[in-house]
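> Here's my sequence, what's the structure:
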Amino acid sequence: MGGAIACVFRVLFQILTTFLLLASLLTAVGGIMMKASTHVLQSIVAMAINGYISDAGDIRQMAAFLIEVVDSVATCSITVGFVLTVLCLIGLIASCSGWNKVLKIYAGILFVLLVVQIIAVAVVFANPTNFTDKIANSTKALLKSYGDTSEEGNRSTVIWDLLMETAPICCGMDGYEDFVELGKDLPIPCCDITIGDCNATAAASAGVKGCRSKVEVIATIKYAIFLNVCIAVLFMQALLVVLVTNLICAAKKEEKGDVGSESL
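Next up is the predicted model:
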């Protein structure tokens, strides 16, 4: 009976570990491909935003900004994917070879990683308001370089123009006053026009609202996506810990049963 239970847990563990191994490997490979295909990604991004931005220079600036984000994601994907691939491979080999001592070490490592990740997720996602505020503050900080001729200013201008001009039209983070306080020229979305000049008087008359609500919606969507992905990963790892623990316990019972039968 103990042997049958151990066999069931071993098969379940191997199936789940194989699935995680493939997923981790694909994550790492995907990160490598993103790193190696920068020019292709830049072309794809440029095509995707071509309908929103007409100026070729602005398209390049936005594409370069998004590529930097993709590059960071690629680095994270390679690191996480590689580490998880190695861990899954060790667990799979240990379970197939019947190395119970290695499985115990493996279970301990998985448990420690799980606890650390749970604490990290709890700290990062404990307060959705703080998460949203951080994104809103970082977005508002870009306004300081809006309209500048520097590379950072060009990117800030492109990002904010895209944010303000995409329906529903909005102006600054909390209204046209943001630009007035920074001593910058008002962009035309603040006056709800497509051509011409925009000034404080016209902006006050137009009454265009700020982009804070739009930024908060984007932040909320990001929060939900990141949190759900983290929960899914934690659930899979927790299930893996449960299976390997039960596998070790069942293997112990099987060994005791074998010893008992030999003594008889």
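
> CA atoms for contacts and neighbours, from now on please.
Fine.

> For stretch 57-66, buried residues please.
With burial defined by 16 or more other CA atoms under 10 Å, the residues of stretch 57-66 counted as buried are Asp58, Ile59, Arg60, Gln61, Met62, Ala63, Ala64, Phe65, Leu66.

> and these as JSON lines, adding secondary structure and distance to Asp161?
As requested, these are exported to JSON lines (DSSP: H, G, I helix; E, B strand; the rest coil; distance: CA to CA, whole Å):
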{"residue": "Asp58", "secondary structure": "helix", "distance to Asp161": "10"}
{"residue": "Ile59", "secondary structure": "helix", "distance to Asp161": "12"}
{"residue": "Arg60", "secondary structure": "helix", "distance to Asp161": "14"}
{"residue": "Gln61", "secondary structure": "helix", "distance to Asp161": "12"}
{"residue": "Met62", "secondary structure": "helix", "distance to Asp161": "11"}
{"residue": "Ala63", "secondary structure": "helix", "distance to Asp161": "14"}
{"residue": "Ala64", "secondary structure": "helix", "distance to Asp161": "16"}
{"residue": "Phe65", "secondary structure": "helix", "distance to Asp161": "14"}
{"residue": "Leu66", "secondary structure": "helix", "distance to Asp161": "15"}
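
> Adding distance to Leu92, write those residues out as JSON lines.
Conversion of the buried residues of stretch 57-66 to JSON lines gives the following (distance: CA to CA, whole Å):
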{"residue": "Asp58", "distance to Leu92": "49"}
{"residue": "Ile59", "distance to Leu92": "47"}
{"residue": "Arg60", "distance to Leu92": "46"}
{"residue": "Gln61", "distance to Leu92": "46"}
{"residue": "Met62", "distance to Leu92": "44"}
{"residue": "Ala63", "distance to Leu92": "41"}
{"residue": "Ala64", "distance to Leu92": "41"}
{"residue": "Phe65", "distance to Leu92": "40"}
{"residue": "Leu66", "distance to Leu92": "37"}
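
> compare with the first, here's sequence two:
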Amino acid sequence: MYCSSRLLRYILCVISVICAVGGCLLIWYGAWLLESLEDQQRVGVLDHGEQLAAVLCILLGCVIILTSIFGCVALGRDSRTMLICHAVLLVVLLVVQFVFFSISFAASRDTLPDTLRQGFDDLWDPQHAGNSSLNTYEQWLHCCGRNSAEDYIHLDKELPVSCCLDLDCTKPLNLFMTGCELQFKDYLSAKTANFHSLSWFLMLTEFAGSVTTCYLVDSIRNHRDRVRFYN
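Next up is the predicted model:
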């Protein structure tokens, strides 16, 4: 039983280190997300909740690191109470991350910002002469119309300069052919791909850590009961 307890301690120590590294990566992702918002602000695109997501990622990363440190302290003190608290914290973090993952996954597949939806509505409105919100997205994402540049042609509307590279429509090759709906979804998918991979990695690691902690607590209890019995 002693060898089993020692092995479990080694495993839990490694898991704690891995969780701490994952927490650091989550903090880095949140910082990168905040930095990437500067490009949106330059062209006047509104924040789509990315700033809040970035802050939550940084906070979650900090909590994961603190939980890992707490687990190492619990191992060093060989405290059953602290180890049980550590297992509970890991389960709570797992649930929170699963909720974040579900929201992020759903948003990357189906969600469009209200400003972009309004731009699409204005595009199909024959009475609407301008389309500033859609033009902003076209310039930012290098796209044109909702489905493609043909949207303007079918609606007998003049192609805006935002549909062309460097706002220069004199050259046919400068025209953006991809629609903004698909381009925005690709943008979200690309931004959330790293978060989704990191979330799965952390959730599996935290699950393994909580299970290992429970086995270690049971092993410590059995060892102490055996010592008291023989003494």
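
> Which member of the buried residues of stretch 57-66 of the first structure is positioned nearest Ala74 of the first structure?
For the buried residues of stretch 57-66 of the first structure, the residue nearest Ala74 of the first structure by CA to CA is Leu66; the value is 12.2 Å.

> residue contacts, that closest one?
Residues counted as contacts of Leu66 of the first structure (CA atoms under 8 Å, 6 or more residues apart in numbering) are Val45.

> at 10 Å instead, please
Leu66 of the first structure sits next to Leu41, Gln42, Val45, Ala46, Arg60, Ser72 when contact means CA atoms under 10 Å, 6 or more residues apart in numbering.

> Same check on Leu84 of the first structure?
The neighbours of Leu84 of the first structure, taking CA under 10 Å, 6+ apart as the test, are Leu20, Leu21, Leu22, Ala23, Ser24, Leu25, Thr27, Ala28, Ile78, Ile90.

> ok so, going back, drop anything exposed from the contacts of Leu66 of the first structure.
Applying 16+ other CA under 10 Å to those, the neighbour count classes Leu41, Gln42, Val45, Ala46, Arg60 as buried.

> I'd assumed Glu68 was in contact with the third one.
No - the criterion here is CA atoms under 10 Å, and Val45 of the first structure misses it with Glu68 at 11.7 Å.

> So for these two, which residues contact both of them?
In contact with both Val45 of the first structure and Glu68: Met62, using CA under 10 Å, 6+ apart.

> Pull out the buried positions in the helix or strand hosting Met164 of the first structure.
Per DSSP states H and E: Met164 of the first structure is located in helix 151-165. Residues of helix 151-165 of the first structure classed as buried: 153-165 (neighbour count, 16+ other CA under 10 Å).

> Residues in contact with the very next helix or strand once past it: which ones?
Using DSSP H and E, the helix or strand that follows helix 151-165 of the first structure in sequence is helix 177-181. Taking CA under 10 Å, 6+ apart as the criterion, the residues outside helix 177-181 of the first structure that touch it are 140, 143-144, 146, 171-173, 183-187, 190, 199-200, 203-204, 210.

> and if we set it to 8 Å?
Contacts with helix 177-181 of the first structure, where a contact means CA under 8 Å, 6+ apart, come from Leu143, Gly172, Asp185, Leu186, Ala200.

> same check, this time on stretch 44-64 of the first structure
By CA under 8 Å, 6+ apart, the list of residues contacting stretch 44-64 of the first structure reads Gln42, Leu66, Asn154, Arg155, Val158, Ile159, Leu162, Thr166.

> Identify the residue of the first structure aligned to Arg109 of the second structure.
Matched by TM-score structural alignment, Arg109 of the second structure corresponds to Thr132 in the first structure.

> Repeat that for Trp200 of the second structure.
Alignment note: Trp200 of the second structure maps to Ile231 in the first structure; criterion TM-score structural alignment.

> With Thr220 of the first structure as the reference, measure out to its match.
In this structure, Ile231 of the first structure and Thr220 of the first structure are 16 Å apart, going by CA to CA, to the nearest Å.

> Those two: which is more packed in?
Remark: of Ile231 of the first structure and Thr220, Thr220 carries more neighbours, 17 against 14, as counted by other CA atoms under 10 Å.

> Now the more buried one: closest residue in space, sequence neighbours ignored.
In this structure, Thr220 of the first structure finds its nearest non-sequential neighbour in Thr132, 6.6 Å apart by CA to CA, 6 or more residues apart in numbering.

> So Tyr176 of the first structure is in contact with Ser205, correct?
No - in this structure, Tyr176 of the first structure sits apart from Ser205 without contact. The criterion is CA atoms under 8 Å, and the distance is 10.9 Å.

> Mind checking which of those two has more residues around it?
Ranked by neighbour count (other CA under 10 Å), Tyr176 of the first structure and Ser205 place Tyr176 first, with 25 against 11.

> Any idea how many residues pack against the residue lying closest to the more buried one once chain neighbours are set aside?
Taking CA to CA, 6+ apart, and ignoring the residues beside it in sequence, Tyr176 of the first structure has Cys190 as its nearest neighbour in space, at 6.0 Å. Other residues near Cys190 of the first structure number 29, with proximity taken as other CA under 10 Å.

> can you tell me how far Cys190 of the first structure sits from Gly175 of the first structure?
Taken as CA to CA, the spacing of Cys190 of the first structure relative to Gly175 of the first structure amounts to 8 Å.

> tell me, what's touching the two both at once?
With contacts defined as CA under 8 Å, 6+ apart, the residues shared by Cys190 of the first structure and Gly175 are Val208.

> counterpart of Ala251 of the first structure in the second structure?
With TM-score structural alignment defining the correspondence, Ala251 of the first structure maps onto Ile220 in the second structure.

> Could you say which helix or strand holds that match?
helix 180-230.

> I'd like to know which elements that helix is packed against.
Judged by 3 or more CA pairs under 8 Å, 6 or more residues apart in numbering; DSSP states H and E, helix 180-230 of the second structure is in contact with helix 2-42, helix 80-110, helix 132-141.

> Let's have those in CSV, adding distance to Thr213 of the second structure.
Converted to CSV, these look like this (distance: least, CA to CA, whole Å):
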stretch, distance to Thr213 of the second structure
helix 2-42, 7
helix 80-110, 6
helix 132-141, 47
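
> Those: which one's closest to Val227 of the second structure?
Closest approach to Val227 of the second structure among these is made by helix 2-42 (11.2 Å; CA to CA).
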